[in-house]
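Visitor: sequence first, then the predicted structure:
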Amino acid sequence: MLKESFLEYLRFEKNYSEKTIVSYGTDLEKFEEYFRGVDEDLDFTKVDADIVRGWMVSLMDDGYTATSVNRKLSSLRSFYRYLLRKKVVASDPVQKVQGPKKKKPLPVFVKEADMNRLLDETDFGEGFEGVRDRMILETFYATGVRLSELIGLKDADVDFSAGLIKVTGKRNKQRLIPFGEELKEDLQAYLSVRDETVSGPCEALFVRKNGKALYSEMVYLLVKRNLAKVVTLKKKSPHVLRHSFATSMLNNHAELESVKELLGHESLTTTEVYTHTTFEELKKVYEQAHPRA
């Protein structure tokens, strides 16, 4: 009866879809099968946290992913919160149970050789839009800025004499990113073409022909279209270029703390994920140095 009343609550009070309700019902049935197998005298009101943890372990042993196990635990949490509100149980056995941690996927990045091929050998066209599109790709790769940060750049944010770009990141936190002579020359060439093409004031550093600022979807699509010319990666986005920047920096012996500051990460833990992608470089060093490699 407890299961049935809970599912009715989801159907009529929460307006959940039938598919979701069936999924919740299946999770509760499987959980009941498990704890009855442990002790046939148990029911939903007598289950404790150890039983829930045991079920979680059995699911992992059966090959369920962390995502699937966490979804099933979410069903249990909703169920026991409902029983608490109805005063059917005095405590929630799922409250102190932590689900398995999901494995973070390694960042997807473009190899240095492919980025060089894109920026040095690809024909973007002579017009304003071709020059601008190449400049956007180069800026992403040379600075590691986020999509929103690039769109928000103004002319005043670029200090050519000091070789610095002022970036406004998450929560309006600002940081300075240095740039080299190549980016300086290319940016100046882009601005020259832009100012000749666009009449009137420009809203941002990177603009459309009408002087209006770019929008996210437009930049995303131009990055995807151009990356497709040199790589077959499934994911081809501005964030992939940010990953490529970080990976190239670490492959070329940059300190992790420095890369963290350049990316604008709050925690070093966030930046550490890029150290996994530099294994290819370590392997290359090993093969060159070890006599039996």
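Guide: The structure has been received and is ready for your questions.

Visitor: make it CA atoms for all contacts and neighbour counts henceforth
Guide: Noted.

Visitor: my guess is T45 contacts V89. True?
Guide: Yes: contact criterion Cα atoms under 8 Å: T45 and V89 qualify, at 5.8 Å.

Visitor: quick test: name the residue nearest the centre of this protein.
Guide: Residue closest to the average C-alpha location in the chain (Cα atoms, centre = their mean): H239, at 7.7 Å.

Visitor: show me what the helix or strand hosting E217 is packed against.
Guide: Take DSSP states H and E as the rule and E217 turns out to sit in helix 216-227. Using 3 or more Cα pairs under 8 Å, 6 or more residues apart in numbering; DSSP states H and E, the elements in contact with helix 216-227 are helix 147-151, helix 238-251.

Visitor: all strands of the stretch 101-250 of the chain, in order?
Guide: With DSSP state E, counting those that start in this stretch as the criterion, the stretch 101-250 of the chain has strands at 158-159, 164-168, 174-178.

Visitor: beyond the helix or strand where R11 lies, next helix or strand please.
Guide: When elements are assigned from DSSP H and E, R11 belongs to helix 2-12. Sequence-wise, the next helix or strand downstream of helix 2-12 (DSSP H and E) is helix 18-38.

Visitor: got the angle for that following helix vs helix 2-12?
Guide: For helix 18-38 against helix 2-12, the angle by axes from the mean of the first three to the mean of the last three Cα atoms, to 10 degrees is 170 degrees.

Visitor: and helix 18-38, what does it pack against?
Guide: helix 2-12, helix 49-61, helix 66-85.

Visitor: list the residues that contact G99.
Guide: Shown in contact with G99 (Cα atoms under 8 Å, 6 or more residues apart in numbering): 56, 66, 69-70, 73.

Visitor: so for P100, what's the nearest residue that isn't a sequence neighbour?
Guide: Excluding the flanking residues, the one nearest P100 by Cα to Cα, 6 or more residues apart in numbering is A66, at 5.5 Å.

Visitor: pasting the second one now:
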Amino acid sequence: MSSLQPLIKSYLNHLASQRGLSPITIKNYQRNLAEFSAMLEDKKISSWTELDSQTVRLMVKQLHQKGIKARSIATKLSALRSFLEHLVQFEVITHNPAKGISAPKLDKPLPKNISVDEIFQLLDIDEDDPLSVRDQCMMELMYSSGLRLSELVGINLIDIKLSEKEVMVTGKGSKQRLLPITDRAVQTIKQWLKIRPDFCQPGETALFVSKQKNRISERNVQARMEQWGLKQALPSHLNPHKLRHSFATHMLESSGNLRAVQSLLGHADLATTQVYTHLDFQHLTQVYDQAHPRAKRKK
């Protein structure tokens, strides 16, 4: 007779009587442990003493292959780990085979990009007060070149070459890259430079400064962009990363050149660009087949 179910029942009673957990929480434990015990019985394992780390990993893999989300797998694995730890304490098993085993990495939700029409709506600012001029310049430059927030606030006057329409930015790992900027961004930079001296001390090197007359902070930029998103009636929350993400998406949709977008974004790994821009493998295959001399298929 299988000893899987009796020990689960005993553990659930322990949770109710000794730990005082709610009926809903106990029900969740019961459901998750029942799922694991069913998988073990399918593997002809009838006792918790037969369970080892390799089998736990296989069950986690099996859940993942069934399409269960990483967060749900993590919850199930936590329930199993707690149950097995209980068995260790009561000397039913000698060690916890689920200890140290992790669920698949949680998926990081990507920010929803802003449509091209919404970008025009955002940047259509008809105000000439100094802070509005500065903010419009920051947003134009960020969308123009797909800058990270840290790259934007780190730009110095010497990094801007308006005649060449270029900007030098310092990215992750202190790696520098030279990026093109749009005519519109050049125009707004010129407008900002005319009034910038009123906002900074002599000798200040930062391109963008705040009312405190020093380099603007990342938090300040975030707050200002959030305000502009509301003021320009965008349908979703605006943040700097969303502008960078939108730049990448729009550039890729227009050009189909994954490598060029990778270079512009400063990604060391092409896979980062793939995930960043919501590309699926089918699209990658199409780009590869069209671009690689040895991959072009005969028709």
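Guide: Sure thing, it's come through. This one's a predicted model, so the numbers in the text were calculated from it and none came from an experiment.

Visitor: need the TM-score between these chains.
Guide: Once superposed, the chains reach a TM-score of 0.71 (TM-score structural alignment, normalised by the length of structure 1), with 262 aligned residues with a Cα RMSD of 4.1 Å.

Visitor: pipe the strands of the stretch 101-250 of structure 1 into JSON lines and attach mean neighbour count per row.
Guide: Below are the strands of the stretch 101-250 of structure 1 laid out as JSON lines (neighbours: other Cα atoms under 10 Å):
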{"stretch": "strand 158-159", "mean neighbour count": "18"}
{"stretch": "strand 164-168", "mean neighbour count": "20"}
{"stretch": "strand 174-178", "mean neighbour count": "15"}
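
Visitor: between those strands, which gets nearest to T197 of structure 1?
Guide: Closest to T197 of structure 1 of these is strand 158-159 (Cα to Cα; 20.2 Å).

Visitor: the closest one aligns to what range in structure 2?
Guide: On the basis of TM-score structural alignment, strand 158-159 of structure 1 is assigned to residues 160-161 in structure 2.

Visitor: got the contact list for the matching stretch?
Guide: Outside stretch 160-161 of structure 2, the residues that reach it (Cα under 8 Å, 6+ apart) are 166-168.

Visitor: contacting residues for E118 of structure 2?
Guide: Counting by Cα under 8 Å, 6+ apart, E118 of structure 2 has contacts L234.

Visitor: on that earlier part again, the helix holding E217 of structure 1 aligns to what range in structure 2?
Guide: Under TM-score structural alignment, the match for helix 216-227 of structure 1 is residues 218-229.

Visitor: can you list contacts of that stretch?
Guide: Stretch 218-229 of structure 2 has contacts (Cα under 8 Å, 6+ apart) with 122, 135, 139, 149-150, 153, 236-240.

Visitor: about what we covered before: need the contacts of stretch 160-161 of structure 2 in TSV with distance to L207 of structure 2, can you?
Guide: Shown next, in TSV, are those (distance: Cα to Cα, whole Å):
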residue	distance to L207 of structure 2
E166	14
V167	11
M168	12
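
Visitor: closest to Q5 of structure 2 among the residues you listed?
Guide: M168 (64.5 Å).

Visitor: M115 of structure 1 maps to what in structure 2?
Guide: Matched by TM-score structural alignment, M115 of structure 1 corresponds to I119 in structure 2.

Visitor: L243 of structure 2 versus its match, what's the distance?
Guide: 9 Å (Cα to Cα, to the nearest Å).

Visitor: out of those two, which sits in the busier spot?
Guide: L243 (27 against 18; other Cα atoms under 10 Å).

Visitor: thought that one was touching S144?
Guide: No: contact criterion Cα under 8 Å: L243 of structure 2 and S144 do not qualify, at 9.3 Å.

Visitor: that older thread, so which of the helices and strands packed on helix 18-38 of structure 1 is nearest P201 of structure 1?
Guide: helix 66-85 (49.7 Å).

Visitor: mind listing what's buried along that closest one?
Guide: 66, 69-73, 75-77, 79-83 (16 or more other Cα atoms under 10 Å).

Visitor: can you pick out the most distant pair from the residues you listed?
Guide: The distance between the two most remote of the buried residues of helix 66-85 of structure 1 (Cα to Cα) is 25.6 Å, for A66 and L83.

Visitor: now render the strands of the stretch 101-250 of structure 1 as TSV, adding distance to K30 of structure 1.
Guide: What follows is these, written out as TSV (distance: least, Cα to Cα, whole Å):
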stretch	distance to K30 of structure 1
strand 158-159	60
strand 164-168	49
strand 174-178	51
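
Visitor: quick one, which of those gets closest to C202 of structure 1.
Guide: C202 of structure 1 lies closest to strand 158-159 among the strands of the stretch 101-250 of structure 1, at 14.5 Å (Cα to Cα).

Visitor: so how far does that closest one sit from its counterpart in structure 2?
Guide: Compared with structure 2 after the fit, strand 158-159 of structure 1 shows a mean deviation of 1.7 Å (mean Cα distance after the TM-score superposition for structure 1).

Visitor: between the contacts of G99 of structure 1, which sits nearest V259 of structure 1?
Guide: Closest to V259 of structure 1, out of all of the contacts of G99 of structure 1 and judged by Cα to Cα, is A66, at 30.3 Å.

Visitor: measure that closest one to M60 of structure 1 for me?
Guide: Relative to M60 of structure 1, A66 of structure 1 is positioned 8 Å away (Cα to Cα).

Visitor: try V198 of structure 1
Guide: For V198 of structure 1, the distance to M60 of structure 1 - Cα to Cα - is 59 Å.

Visitor: now K173 of structure 1
Guide: The value you get for K173 of structure 1 to M60 of structure 1, if Cα to Cα is used, is 41 Å.

Visitor: ok, now S91 of structure 1?
Guide: 25 Å.

Visitor: before we move on, what about T269 of structure 1?
Guide: Per Cα to Cα, T269 of structure 1 is found 26 Å from M60 of structure 1.

Visitor: same thing with D92 of structure 1?
Guide: Note on D92 of structure 1: its distance to M60 of structure 1, by Cα to Cα, is 22 Å.

Visitor: the two - which one has more neighbours?
Guide: With neighbours defined as other Cα under 10 Å, D92 of structure 1 and M60 compare such that D92 has more, 20 against 15.

Visitor: where does the aligned partner of that one in structure 2 land in three-state SS?
Guide: Under the alignment by TM-score structural alignment, D92 of structure 1 pairs with P97 in structure 2. Here P97 of structure 2 is coil, with the state taken from DSSP: H, G, I helix; E, B strand; the rest coil.

Visitor: which residues touch P97 of structure 2?
Guide: So P97 of structure 2 contacts 51-53, 56, 84 (Cα under 8 Å, 6+ apart).

Visitor: closest to F36 of structure 2 among those residues?
Guide: V56 (9.0 Å).

Visitor: is it true that that closest one touches A98?
Guide: Yes: proximity of V56 of structure 2 to A98 meets the contact threshold set by Cα under 8 Å, at 6.2 Å.
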